[in-house]
Every structure is written in C-alpha cells, then in structure tokens.
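Trainee: I would like the atomic coordinates for the input below:
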Amino acid sequence: MDLMDAARAARENAHAPYSGFKVGAAIRTRRGMVYAGCNVENVSYPEGTCAEAGAIAAMVAAGETEIAEVLVIADSPVPVTPCGGCRQRLSEFASPEVPVILADLSGEAGRMTLGDLLPGAFDRAHMALD
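Mentor: Coordinates of the predicted model:
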C-alpha cells in the first residue's frame, strides 16, 4: 500500500470536531507493512490522540516494532511536522535516519529525517537498561 494513500484515507476519518484540523499519518515498517492513524480529539482537551500515535499503536498491535518511513498529511499552508510528543514516540521505533515525509492535500511538501526533527533524542542509552 502507498503511504500517501493510507495517510489520506486515515485523515478523512479523523475525529476533529473541536479544531477542525484533520491529520493523517502512515508508517511503513522494515518488513514493508503500512499502518495508518488519524487524530482523534476529545472534548476534554488535551486528551486526544495524534495521528502518528494511532499509526504506531496499530503497528505495535500487529506485532511490528521497526519503522522505516513516515508520512504525515494535513490541510495546512505549511508542511505539518509531528508534535514533540510524537517525535519522541517515533524515535522509540525508528532510527534518526528514517525519512519523515510532510504532505499537504496536493502531495509531498517536504522531507526530513527523524534526526532532523528530534536531535539529541532521549533513548535507551540514557537509561540503565541491560
């Protein structure tokens, strides 16, 4: 499945009655599988869920844990990047070299790496884990 198509379809299902700002995200795993998510707002702001978090949850629920590529789409005059929390969430499952494609409704609008978006990420190396 194409990342753009998956993210677009997920965006259409976003639950954004308060902001009206629908976001879709799709991730491709190292095995080539695609998982998508959309933002889900809640009247009790900020208790909603970001699109990237939804895609990650779907990926993990399917038994996968390695992200190879990310795409985020929104109807915005400038490319929308993942929020800070989602940057950290993505870094749990993706290396700094993973491409993050930023798209608007007309198509790809920019491209960065996760390392560009989250330099100096907090990771396992910061913890006393074996």
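Trainee: Please count neighbours and contacts with C-alpha atoms only from this point.
Mentor: OK.
Trainee: now for the helix or strand encompassing D116, which elements pack on it?
Mentor: According to DSSP states H and E, D116 maps onto helix 114-117. Applying 3 or more C-alpha pairs under 8 Å, 6 or more residues apart in numbering; DSSP states H and E, one finds that helix 114-117 contacts helix 84-93.
Trainee: any idea how far the helix it packs on is from the chain center?
Mentor: With C-alpha atoms, centre = their mean, to the nearest Å as the basis, helix 84-93 stands 8 Å off its chain's centre.
Trainee: first vs last residue of stretch 24-35, how far apart are they?
Mentor: End-to-end distance for stretch 24-35, by C-alpha to C-alpha, to the nearest Å: 11 Å.
Trainee: list the buried ones in the helix holding D116?
Mentor: 114-115, 117 (16 or more other C-alpha atoms under 10 Å).
Trainee: Also this sequence, please, to line up against the first:
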Amino acid sequence: MNFNHLKNEANKVINPKKYSNYAEGGQVAAALETASGNVYTGICIDTACSLGFCAEHAAAADMLKHGETHIVKMVAVDQDGNYLAPCGRCREFLSQLDDRNDGMIVILGEDKTYLLRELLPFDWKK
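Mentor: All right, here's what the predicted structure looks like:
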C-alpha cells in the first residue's frame, strides 16, 4: 500500500507558529482518509496550560464537520517529516467516533503500519 498521498497532505499544513506567549502550533500535522476517500487534515495546538489539542483531533474535527466518521487510514508527522504515533488520548478518541475505526491503518513509517486496535489493546468497549 502506498500512503505517500497522506503524508504529503499532512506536510502541506505543517506551519510552526507562535500565536502568543502562551500558545503555539503547527509543528505536527495529521491527515486521515475516510471510507469515502476524502482526506482531512489538522495541526496541533500547544498551550502553556495543556489546553491545546493534537493534530489528529483537529483532523477528526474537520472530518466530523463534513459528516463523516469512518476512518480507514491516518498519518501524523512532525516538521522534520518524522512519523508520529497517536497519543493514547487520540487513539481512544478516534476509536469512539465509529466502531469500525478500530480497523483503521495507522502509518508509523514507510513500511510500518498498525491497525488502531493493535495500538489500543484491551479496548474497554469490546
């Protein structure tokens, strides 16, 4: 499987900026592809009081805004192009948006993929 299109979409929205003395963002971007083939992106927002959110959350919000919930593939990258695993909060959040999302492919490298359920073992919802 080729996932370069998702990484390219994530790279397009990377744009590190300091918004204020207390907030910055854009160092990490995520792109997810839905079952209908649409791609949604998002960036991270980091704040001094941990009130920000991850790029995966932002991409999911973009998807939800368009009425979709079923994710089939996702990637997150930093400003240096490194692949990043979704944090535990993001894993749980994405799994709750649609029961089928436990089968989404999470890209963690050029030839390194996992299903969300592999990254979220012992799911309390099952």
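Trainee: TM-score of the superposed pair?
Mentor: The TM-score (TM-score structural alignment, normalised by the length of structure 2) is 0.78; 118 aligned residues with a C-alpha RMSD of 2.8 Å.
Trainee: Run through the residues that contact the residue nearest the centre of structure 2.
Mentor: Centroid-nearest residue in structure 2: E56, 2.7 Å away (criterion: C-alpha atoms, centre = their mean). Counting by C-alpha atoms under 8 Å, 6 or more residues apart in numbering, E56 of structure 2 touches 29-31, 41-44, 76, 86, 90.
Trainee: Just give me the match in structure 1 for it.
Mentor: Under the alignment (TM-score structural alignment), E56 of structure 2 maps onto E52 of structure 1.
Trainee: which position in structure 2 aligns with P96 of structure 1?
Mentor: Matched across to structure 2, P96 of structure 1 falls on D102, judged by TM-score structural alignment.
Trainee: Shouldn't its match be within a helix?
Mentor: Yes. Judged by DSSP: H, G, I helix; E, B strand; the rest coil, D102 of structure 2 forms part of a helix.
Trainee: Would you confirm that it contacts S95?
Mentor: Yes. Shown here, D102 of structure 2 and S95 form a contact pair, counting by C-alpha atoms under 8 Å, at 5.7 Å.
Trainee: Skipping adjacent residues, who's closest to the aligned residue in structure 1 for A35 of structure 2 in space?
Mentor: Using TM-score structural alignment as the criterion, the counterpart of A35 of structure 2 in structure 1 is R30. Using C-alpha to C-alpha, 6 or more residues apart in numbering and skipping residues adjacent in sequence, the residue nearest R30 of structure 1 is A68, 5.1 Å away.
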